[in-house]
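Enquirer: pasting a predicted model and its sequence here:
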Amino acid sequence: MTRFPEGFLWGAATAAHQVEGGNVGNHYWEWEHDPHGPFAEPSGDTCDHYHRWAEDLDLLAAAGLTAYRFSLEWSRIEPEEGEISRAALDHYRRMVAGCRDRGLAPVVTLAHFTMPRWMARDGGWTGPKAGDRFARFTETVLPVVADAGYVCTVNEPNLMACMPVLAATAARGERVGGLPRPDQETAEALLELHRRARTVLRDGGAPPSGLTLVGQEFLAEDGAVEEMAAHRAAMEDQFLAAAADDDFVGLQVYSCARIGPDGPVAPPDDLRTLADMEYRPGALGAAVRRAAEVLPGTPLLITENGIATADDAQRVAYTEGALRSLHAAMADGADVRGYLHWSLLDNFEWFAGYRPTFGLVAVDRSTFRRTPKPSLAWLGRVARANALGAEA
């Protein structure tokens, strides 16, 4: 058997806007109802996780998993600037307590892509007030995250900084060839928000905090080694450098980035998943090795890893391959503290709508009935054994 370290966390992840439903107060709700926008469909009620979270945590715990990552919806907590919803704060406090009651370590994300509409109208993430606003929001939720296991500040700032180009591509209906280089102004603004939040969390005695990043296995195509290195520096290295003082770094790894002389190269059609990513389980280990090399003293947490597929047997095969590559990287010295699968539920996948299914649990969007897939039981057996090889 391939054993993992004692105390290694095994879990699954979600994000508020993708599962809660009815998040009418954030800028994504407004954006996805724009008739000229890039979204395949609006989010609507999505999985109604806001009301059914206890049922979902029961499924997670019963399977044998030990951690749950979820995000706070800022627009519920602060629907208008300066107006704090005590009911929303209580809701998320109950979720943290519900995790603990079930033996699940709560991994709480402060900002997972969405912001309140009032903030979007007044400069958004790059506005002059953004740092103060995010610091104030972080201070507001200190009582919520006080009993968390880990706190993630900003989710995937390296992907968020790519959003202008990605949105334009999606709106034209073009197939994605890969992630473009991030907009530098947006990247720097998001990293400043992360630093501001990190300071508030530390001053407030919060649990370990860090940002989460898209991690990829970077591959040079047609001899484009220098282009690949430049792309990796913009997309990854500057963000890892900014995280050097974090308590941990969350890595969110799905696939590789093939970079040719003219930039990102689209994956081959026969390896393309429902999320237009290349099927490459070993990318997880490669991304972890790279991060451990750049930040040798910083613990890592796999805050997302998964595959968009309608074939659950393929999900199991992908996850097993990814975990074996992760274990090999850990055996070579990478300090990884846990693995959180994306996603617990089949959910709203942003521009792509509901077509890409990442979940360990299927959700009937008419009745909200949950149907656990065999992959959930499989991952639960891995978690109980804390090893690969005994879960068959």
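Expert: The structure has been received and is ready for your questions. Model, not experiment: these values are computed from the prediction. Numbering: from 1, shown residues only.
Enquirer: alpha carbons only for contacts and neighbour counts from here, please
Expert: Noted.
Enquirer: quick one, helices of the stretch 251-392 of the chain?
Expert: Counting by DSSP state H, counting those that start in this stretch, the stretch 251-392 of the chain has these helices, from start to end: 283-294, 312-331, 374-385.
Enquirer: which of those sits closest to Asp269?
Expert: helix 312-331 (16.4 Å; CA to CA).
Enquirer: I'd like to know which elements that closest one is packed against.
Expert: Here helix 312-331 touches helix 283-294, helix 374-385, going by 3 or more CA pairs under 8 Å, 6 or more residues apart in numbering; DSSP states H and E.
Enquirer: hey, which of these is tucked in deepest?
Expert: When you average the neighbours per residue for each of the helices and strands packed on helix 312-331 (mean count of other CA atoms under 10 Å), helix 283-294 leads with a mean of 22.
Enquirer: what's the angle between it and helix 312-331?
Expert: 20 degrees (axes from the mean of the first three to the mean of the last three CA atoms, to 10 degrees).
Enquirer: so Pro207: helix, strand or coil?
Expert: Assigned state for Pro207: coil (three-state reduction, DSSP: H, G, I helix; E, B strand; the rest coil).
Enquirer: which residues does it contact?
Expert: Under the criterion of CA atoms under 8 Å, 6 or more residues apart in numbering, the neighbours of Pro207 are 145-151, 201.
Enquirer: is the nearest residue in space to Ala257 that is not next to it in sequence in a helix, a strand, or coil?
Expert: Of all residues not flanking Ala257 in the chain, Phe218 sits nearest, at 4.9 Å (CA to CA, 6 or more residues apart in numbering). The three-state label for Phe218, taken from three-state DSSP, comes out as strand.
Enquirer: and Phe218, what does it touch?
Expert: Applying CA under 8 Å, 6+ apart, the residues near Phe218 are 228, 232, 256-259.
Enquirer: try it again with 7 Å
Expert: With contacts defined as CA atoms under 7 Å, 6 or more residues apart in numbering, Phe218 is in contact with 228, 232, 256-258.
Enquirer: now the most centrally placed residue in the chain. Nearest residue, chain neighbours left out?
Expert: Central residue of the chain (CA atoms, centre = their mean): Glu304, 5.1 Å from the mean position. Distance criterion CA to CA, 6+ apart; nearest residue to Glu304, sequence neighbours excluded, is Gln252 at 4.4 Å.
Enquirer: comparison target, given below:
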Amino acid sequence: MRRPGRTLMTALFGGLALGVVMALLPAGAHAAATVPAVPDDFRWGVATSGYQSEGSAPASNWSRYDDGMEPYLNSVDFLNRYREDIANAASLGVDTFRFGVEWARVEPEPGVIDPAALAFYDDVVAEIRSHGMTPMITLSHWVHPAWFADQGAWANPGAVDRFLAYAELIVPRYAGDGTTWITFNEPVIYLQHELLDSDNPLPALALAPQVINAHNRTYDLIHRTDPDALVSSNAAYIPGVQPALDVLFLHQMKLDFIGLDYYYGVALDNYTASAALTGKFWEVKPAPEGFYNALKSYHARFPGKPIWIIENGMATDNGKPRADGYTRSQHLQDHLYWMQRAMAEGVPVIGYNYWSITDNYEWGSYRPRFGLWTVDVVTDPTLTRRPTDGVATYTDVIARGGVPADYVPVAPPGLCNIDNLLGSCAQPLLSGLLGGGTASTDVLGLQTLAGGASGGGLLGGLFKKSR
């Protein structure tokens, strides 16, 4: 038997050597695995949110936070142009349209319900269904009424009951016929904003039990109303720390599926995700292979739970071409390739939503553009929807059932993804050298050492504990 220390050193040096060679290979050699089409019942969708797109925003926590930021104006005026946006979505061939019901619009004062707001959302749901799509409804997308904020928001002991009263109004109104529900959008980021942007002195983690309780009670409400409904709360994937965050949130929540938002990865040669902290999302170098690692990680940590990609997309700077030349079309196809590859390896992904159907107010700025249709809110009073190259591409991949089997990603994998260090150093190279598929041989013990895509092996554990 070889000494463990010697095995470890062999693996380390082998991994470094493989990493160097991988960096020198042309892009096509990094990911030669063929991928099958998605199943016929796979759900394709687009996403948007209330405050970011509706315009005519009622008083809320965010109407206060955006003081001092770029003026909100009237956003992309989904409030009056929803028919156009829903028709555009239907033209892609999607079957799911995600939107948010704005609590602040429905209940502008405590106990006061605005019938015009309900009529608007009635029309939105009817329009979605008239185009052969089903709604995915978000009940809370970081925004709550100003009066709720004045009462202390989630620091108030009565907050859960107040949210449930709102949910009891909305859920029976739109439940059934396949409606899918997201209770809280990205609760970790939501509470982080509440901590940083409000006067609430309580740490975000102290507020977490309230939001988790509200989610679980809303989950029960939805299932009493529609036993067949699918309900979740989507997680914004944060490289390196997501498993710990999920212990605090998702593991405490009742979920019918894992809702995943994936935008960024971190690797030894890609630290650009830090640009997102300053709002310069267009400076983030995409990491499509990190999407694969995230999916594998969730499958390992939540076995038996299907996964739905609730958000995935890419920012440009005011609609200009990216400095790296990477297009929305390429970004979309590269991510779908890695999704299909994970699915081929047994990860039960059941749906994918593109973020977003149009550009919108990106929480303080119109400069980051994520839309399939771009809209110049600041300079174009007509708010014309102009298709990006992503429109034709998304239409094509939906019709095909994904990217072609022989698709080769434009963006090569980063050098050692933080969520799967040595495994991601070796696997893309080995896949190319072995002529397709994932490496079935644990060369040099790298997969065992790294713990596979879940990062649960020896080095994965040591790395995470040392952070």
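Expert: Received the coordinates, thanks. From a predicted model like this one, the values you see are computed outputs, not experimental measurements.
Enquirer: picking up where we left off before, which position in the second structure pairs with the residue nearest to Glu304 of the first structure?
Expert: Aligned counterpart of Gln252 of the first structure in the second structure: Asp261 (TM-score structural alignment).
Enquirer: what about Trp29 of the first structure, distance to Met115 of the first structure?
Expert: For Trp29 of the first structure, the distance to Met115 of the first structure under the criterion CA to CA, to the nearest Å works out to 10 Å.
Enquirer: what does Pro208 of the first structure give?
Expert: Using CA to CA, one gets 23 Å for the distance from Pro208 of the first structure to Met115 of the first structure.
Enquirer: so which of the contacts of Pro207 of the first structure are in helices?
Expert: Residues from these lying in helices, with DSSP state H as the criterion: 145, 201.
Enquirer: okay if I get the contacts of Pro207 of the first structure as TSV plus neighbour count and distance to Lys129 of the first structure?
Expert: Putting those into TSV (neighbours: other CA atoms under 10 Å; distance: CA to CA, whole Å) gives the following:
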residue	neighbour count	distance to Lys129 of the first structure
Val145	23	24
Ala146	17	26
Asp147	20	29
Ala148	22	28
Gly149	20	30
Tyr150	23	27
Val151	28	23
Leu201	23	19
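Enquirer: redo the contacts of Pro207 of the first structure as CSV? Include distance to Gly44 of the first structure.
Expert: Formatted as CSV, the entries for the contacts of Pro207 of the first structure read as follows, by distance: CA to CA, whole Å:
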residue, distance to Gly44 of the first structure
Val145, 27
Ala146, 31
Asp147, 31
Ala148, 29
Gly149, 30
Tyr150, 29
Val151, 27
Leu201, 33
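Enquirer: quick one: what's aligned to Ala385 of the first structure in the second structure?
Expert: Match for Ala385 of the first structure (TM-score structural alignment): Arg400.
Enquirer: check Ala13 of the first structure too.
Expert: In the second structure, the residue equivalent to Ala13 of the first structure is Ala47, according to TM-score structural alignment.
Enquirer: relative to Ser431 of the second structure, how far out is the closest residue to its match other than its chain neighbours?
Expert: Setting aside the residues directly before and after it, Ala47 of the second structure is nearest to Arg98 in space (CA to CA, 6+ apart), at 4.5 Å. The spacing between Arg98 of the second structure and Ser431 of the second structure, counted by CA to CA, is 36 Å.
Enquirer: ditto for Val247 of the second structure
Expert: If you go by CA to CA, the gap between Val247 of the second structure and Ser431 of the second structure works out to 32 Å.
Enquirer: try Arg328 of the second structure
Expert: Counting by CA to CA - Arg328 of the second structure and Ser431 of the second structure are separated by 26 Å.
Enquirer: what about the two, which has more around it?
Expert: Here Arg328 of the second structure and Ser431 are set side by side on neighbour count (other CA atoms under 10 Å), and the busier one is Arg328, at 24 against 19.
Enquirer: residues contacting the aligned partner of the more buried one in the first structure?
Expert: Aligning on TM-score structural alignment places Arg328 of the second structure opposite Arg315 in the first structure. Residues counted as contacts of Arg315 of the first structure (CA under 7 Å, 6+ apart) are 307, 309, 375.
Enquirer: among these, which recur in the second structure?
Expert: For the contacts of Arg315 of the first structure, the aligned pairs still in contact in the second structure (both residues aligned by TM-score structural alignment, their matches' CA atoms under 7 Å) are 307, 375.
Enquirer: Leu9 of the first structure: which of the contacts of Arg315 of the first structure is nearest?
Expert: Ranking the contacts of Arg315 of the first structure by separation from Leu9 of the first structure, with CA to CA as the measure, puts Ser375 on top at 17.3 Å.
Enquirer: which residue lines up with that closest one in the second structure?
Expert: Using TM-score structural alignment, Ser375 of the first structure lines up with Gly390 in the second structure.
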